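J.: Sequence first, then the predicted structure:
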Amino acid sequence: MTGAGIRQMQVIRVFAIALCLIGVTLSPLRAEEVLAPPVKPDNLNAPQADAAPPVLGDLLGGNAVPGSSTPVVPYAPAITPDAGMPDQGTESPVYMVARLSDDGPALTQGVTWRVYRPALNQNGRLELVATARGGDADFRLPPGEYFVHTAYGYAGRTSRISVRNGLTSQTVVLNAGGIKLDAQFSGNQPIRTGRLVFDIYEREYNSRGERKVVASNIKPGDIVRLNADTYHIVSRYGAVNATVRADIRVEPGKLTEATVFHNAARVTLKLVNQPGGEAIANTNWSVLTPGGDTVVEGTGAFPAFVLASGEYQVIARNEDKLYSREFEVKTAAHGEVEVLTSSLLKQ
């Protein structure tokens, strides 16, 4: 072929290439046709492994990429490189339930939960990391070891839990019950006057020969929640010497009702010039046992005391003069004790 023929063929080839380039520019392919193979009409919702990743705004909004018929895969959390699972943060869910006994129902109210780290802080105390009140408890805790104190009234238990990745659930059996206390006069007569309260002690003595107070100033009819055990109960009627003691057993998951009986009465003291006369003010009083031991002292025209049944001597002091009388207290026989000024004691 001559030189002229060769140049003619090169011109024709360049022209053909130019036409091809012009055709690509005028008829662009859509992005999905470049990045993924054609999708069959009956499989439009199937996720495509080779699809181009959508932009952030589409991931949050859940919309398709503009100009594309390929659906966007819903957003999923990033994959952690070590576990191969969605990264849900450094905390794990912890669910806890409390029961009074093994076969008792779950408590739905009145429970206090406190979660502590097992290591002591700089103040020498366990660090409180979470609390909850009500029935069951739902915490979010970093994996690790913890102490959990579960309190229900005066009942309580401390348990240890190990929190791992994923849900941790635990049931705490408190092994506790309740006690409801009341008091009457001997003979089943109700007590309607005077202050009546109960103190609850541990049954055993400590190294100092004392019982530890569990609960004090409990009113009649109040329900006290306690760990299952035997307790020493002291009923105090008034503030002097009318006390009754008893040992009562609390069973797990049960309410124990107990009534104690008092032999006592409320007396009002008066210094008068004659029986039924007007009380003399500014009088000091001392109530003594028959042996001379002081039971109680008071000041005023009408001091009132609840005293245990028995015999007593009362001494009234007014204007440096002493007056005396012996009297007896009978169960539930409330009344006045008059001291006559004619009972002047010789000094």
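T.: Perfect, thanks for sending it.

J.: rest of the way, CA atoms for contacts and neighbours
T.: Will do.

J.: Helices of the stretch 101-250 of the chain, residue ranges please.
T.: Secondary structure of the stretch 101-250 of the chain, counting by DSSP state H, counting those that start in this stretch: no helices present.

J.: Residue 268 is in contact with residue 307, correct?
T.: No: using CA atoms under 8 Å as the test, residue 307 is too far from residue 268 to be in contact (10.4 Å).

J.: Comparing these two, which residue is more hemmed in?
T.: It is residue 307, of residue 307 and residue 268, that has more neighbours when counted by other CA atoms under 10 Å, with 28 against 15.

J.: Check which helices and strands the host helix or strand of that one sits against.
T.: If you go by DSSP states H and E, residue 307 is part of strand 304-308. Where contact means 3 or more CA pairs under 8 Å, 6 or more residues apart in numbering; DSSP states H and E, strand 304-308 is packed against strand 242-250, strand 264-272.

J.: Now tabulate these in TSV and tack on distance to residue 212.
T.: Output for the helices and strands packed on strand 304-308, formatted as TSV (distance: least, CA to CA, whole Å):
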stretch	distance to residue 212
strand 242-250	14
strand 264-272	27
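
J.: Just name the most buried of these.
T.: Of the helices and strands packed on strand 304-308, the one with the most neighbours on average (mean count of other CA atoms under 10 Å) is strand 264-272, at a mean of 22.

J.: could you check the angle strand 304-308 makes with it?
T.: With axes from the mean of the first three to the mean of the last three CA atoms, to 10 degrees applied, the angle from strand 264-272 to strand 304-308 works out at 140 degrees.

J.: and here's the other structure:
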Amino acid sequence: MTDTGVRIDGNRLLLPGGAVVRFVRTLRLPEEGTHPLPPGLGEFPVRRVADYPDTVPEAWRARGGVMLPVYLREAMWLSFAGTREPAALQVGVGKVCAVSGRPWSGKLSRDPQNYVVLPRQPWLDGINSGTGTVRQFVAVPLGMGATVEGQVTGEEVWGGVQLQDFRLNERELARWREAERLRAGAVPRGAFGAAMPAPAAPGAAPSYGGAARARSAPAMGLGVGGSMRQEVYRDERPLEHWAESPAGRVFVHLVTPPQWRRVTGEEPPPSPVDRAAYTRAGLPWYDYYDQDAHDLAPTDPLRDVKPVGDWIGDDHEPWQEPGQQQVRPLKDAQGKPVEDGDW
């Protein structure tokens, strides 16, 4: 095992390239229609795999990384609040890029773009599957074909979530830091790039090959649910401004609640409140728009991914559309090291 430079601070993952990632619980959207951004309902607890050597399956130990508990069909979003310096973050779902739909890669690419740019991208709620929209991340077991991985690649081997970040190259990072230093006197503290207020709204390269191991324990991956209005922003920097190799990477295992209890001895969080009750209570939904950023066009592999309901049955949870007054406009309107393994 090697130290990736990734650290856990509470439930935040601090990647060495500067990316800060939290996994946020949220309401699952209906699979029909396009909706505002659902609210955050608290963070998923995150634990290091290395802290449970006697109870985690061998395959998890080999891949290293971290784990978090999810319920069947539970939805999540990734928050990047707290990221300060520019970073390019790759997000994989079963080693399929959530932005481009292409296989996981140790290199950044632009055609199509296979990363999000931080801190401009405040969060990511799902795969980039439509113009100005994403399809929500929803947890589903491997073996049914319902995951993004299964639908794009035809097999389900990896599951989980993969993260990898890149810094600006040394010259561009020095330029950026100098520009920030010169304008620091004119920019108030808490300006763009600072942590979002709570409750937040939805925020030579190493080898990634190797023979896939057979699963020895229940495993979860990410499929897709409903569509929501969210842009995945195009990088405005030339690709050569970024470092050629990633600063760090981490494998995030998605664990069923019973497995979480057996491995950690902890109780998982309770299942999220039903969405109709949330909306009836008048609690907020969100709409985020950045007038200076440009949305990435969807790619064919992700545009055709079907929602989990097509695989495991209709969603019978009641739905109540939020009123206009409930949709709030946003913006323009150190811990222990995480070990990496073979994946």
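T.: Thanks, I have the structure now. Computed from a predicted model, the values in this text were never measured in an experiment.

J.: How alike are these chains, TM-score-wise?
T.: Once superposed, chain against chain, the TM-score is 0.21 (TM-score structural alignment, normalised by the length of the second structure); 108 aligned residues with a CA RMSD of 5.8 Å.

J.: if we can go back for a sec, moving C-terminal of the strand holding residue 307 of the first structure, what's the next helix or strand?
T.: Following strand 304-308 of the first structure in sequence order, the next helix or strand is strand 310-318 (DSSP H and E).

J.: Go through that next one and flag the buried ones.
T.: 312, 313, 314, 315, 316, 317 (16 or more other CA atoms under 10 Å).

J.: quick check: angle from it to strand 264-272?
T.: Using the same axes, to 10 degrees: strand 310-318 of the first structure against strand 264-272 is 30 degrees.

J.: just checking, what packs against strand 310-318 of the first structure?
T.: strand 284-288, strand 321-329.

J.: Can you list the neighbours in contact with whichever helix or strand comes after the last one?
T.: Pointing back at strand 321-329 of the first structure there. Downstream of strand 321-329 of the first structure, the next assigned helix or strand under DSSP H and E is strand 335-340. Contact with strand 335-340 of the first structure is made by 266-275, 316, 323-325, 327, as judged by CA atoms under 8 Å, 6 or more residues apart in numbering.

J.: Pick the one among those residues closest to residue 190 of the first structure.
T.: residue 266 (13.6 Å; CA to CA).

J.: And for the closest residue to the closest one other than its chain neighbours, the neighbour number?
T.: Of all residues not flanking residue 266 of the first structure in the chain, residue 306 sits nearest, at 4.1 Å (CA to CA, 6 or more residues apart in numbering). By other CA under 10 Å, the residues close to residue 306 of the first structure number 21.

J.: what's the answer for residue 256 of the first structure, then?
T.: Count around residue 256 of the first structure with other CA under 10 Å applied: 17.

J.: show me what contacts it?
T.: Per CA under 8 Å, 6+ apart, neighbours of residue 256 of the first structure: 177, 178, 179, 180, 249, 250.

J.: So the last one is in contact with residue 225, correct?
T.: No: assessed by CA under 8 Å, residue 250 of the first structure is found out of contact with residue 225, at 9.2 Å.

J.: tell me, what's touching these two both at once?
T.: 176, 177, 178, 179.

J.: export those to TSV and tack on distance to residue 21 of the first structure?
T.: Converted to TSV, those look like this (distance: CA to CA, whole Å):
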residue	distance to residue 21 of the first structure
176	88
177	90
178	92
179	96
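
J.: quick one: which of the residues you listed sit in strands?
T.: 176, 177, 178, 179 (DSSP state E).

J.: and of the residues you listed, the nearest to residue 120 of the first structure?
T.: For those, the nearest to residue 120 of the first structure is residue 176 (28.8 Å; CA to CA).

J.: Quick one: neighbours of that closest one, just the number.
T.: Residue neighbour count, defined by other CA under 10 Å, stands at 25 for residue 176 of the first structure.

J.: Please report how far the residue lying closest to it once chain neighbours are set aside lies from residue 112 of the first structure.
T.: In this structure, residue 176 of the first structure finds its nearest non-sequential neighbour in residue 227, 4.1 Å apart by CA to CA, 6+ apart. Distance of residue 227 of the first structure to residue 112 of the first structure, given as CA to CA, to the nearest Å: 15 Å.

J.: These two - which one has more neighbours?
T.: Between residue 227 of the first structure and residue 112, residue 227 has the larger neighbour count (other CA under 10 Å), namely 22 against 19.

J.: isn't that one right up against residue 151?
T.: No: here residue 227 of the first structure does not reach residue 151: they are 10.1 Å apart, not a contact under CA under 8 Å.

J.: Could you look up the SS state of residue 4 of the first structure?
T.: Under DSSP: H, G, I helix; E, B strand; the rest coil, residue 4 of the first structure falls in the helix class.

J.: Double-check the residue nearest to residue 266 of the first structure against residue 287; I have them as touching.
T.: No: with contact defined as CA under 8 Å, residue 306 of the first structure does not count as touching residue 287 (11.6 Å).

J.: Residue 3 of the first structure: neighbouring residues, count only.
T.: Using other CA under 10 Å, residue 3 of the first structure has 7 neighbouring residues.

J.: Residue 20 of the second structure now?
T.: So residue 20 of the second structure, with other CA under 10 Å, has 27 neighbours.

J.: which one is it nearest to, not counting chain neighbours?
T.: Closest to residue 20 of the second structure by CA to CA, 6+ apart is residue 14, at 4.8 Å.

J.: how near is the residue nearest to residue 176 of the first structure to residue 152 of the first structure?
T.: Computed as CA to CA, the residue 227 of the first structure to residue 152 of the first structure distance reads 9 Å.

J.: go on, residue 235 of the first structure?
T.: From residue 235 of the first structure to residue 152 of the first structure the distance is 23 Å (CA to CA).

J.: quick revisit: can you give me the distance of the residue nearest to residue 20 of the second structure to residue 220 of the second structure?
T.: 23 Å.

J.: Between the two, which is the more surrounded one?
T.: residue 220 (26 against 23).

J.: Count the neighbours of the closest residue to the more buried one other than its chain neighbours for me.
T.: Leaving aside its sequence neighbours, residue 220 of the second structure sits nearest to residue 141 (CA to CA, 6+ apart; 4.3 Å). Neighbour count for residue 141 of the second structure, taken as other CA under 10 Å: 22.
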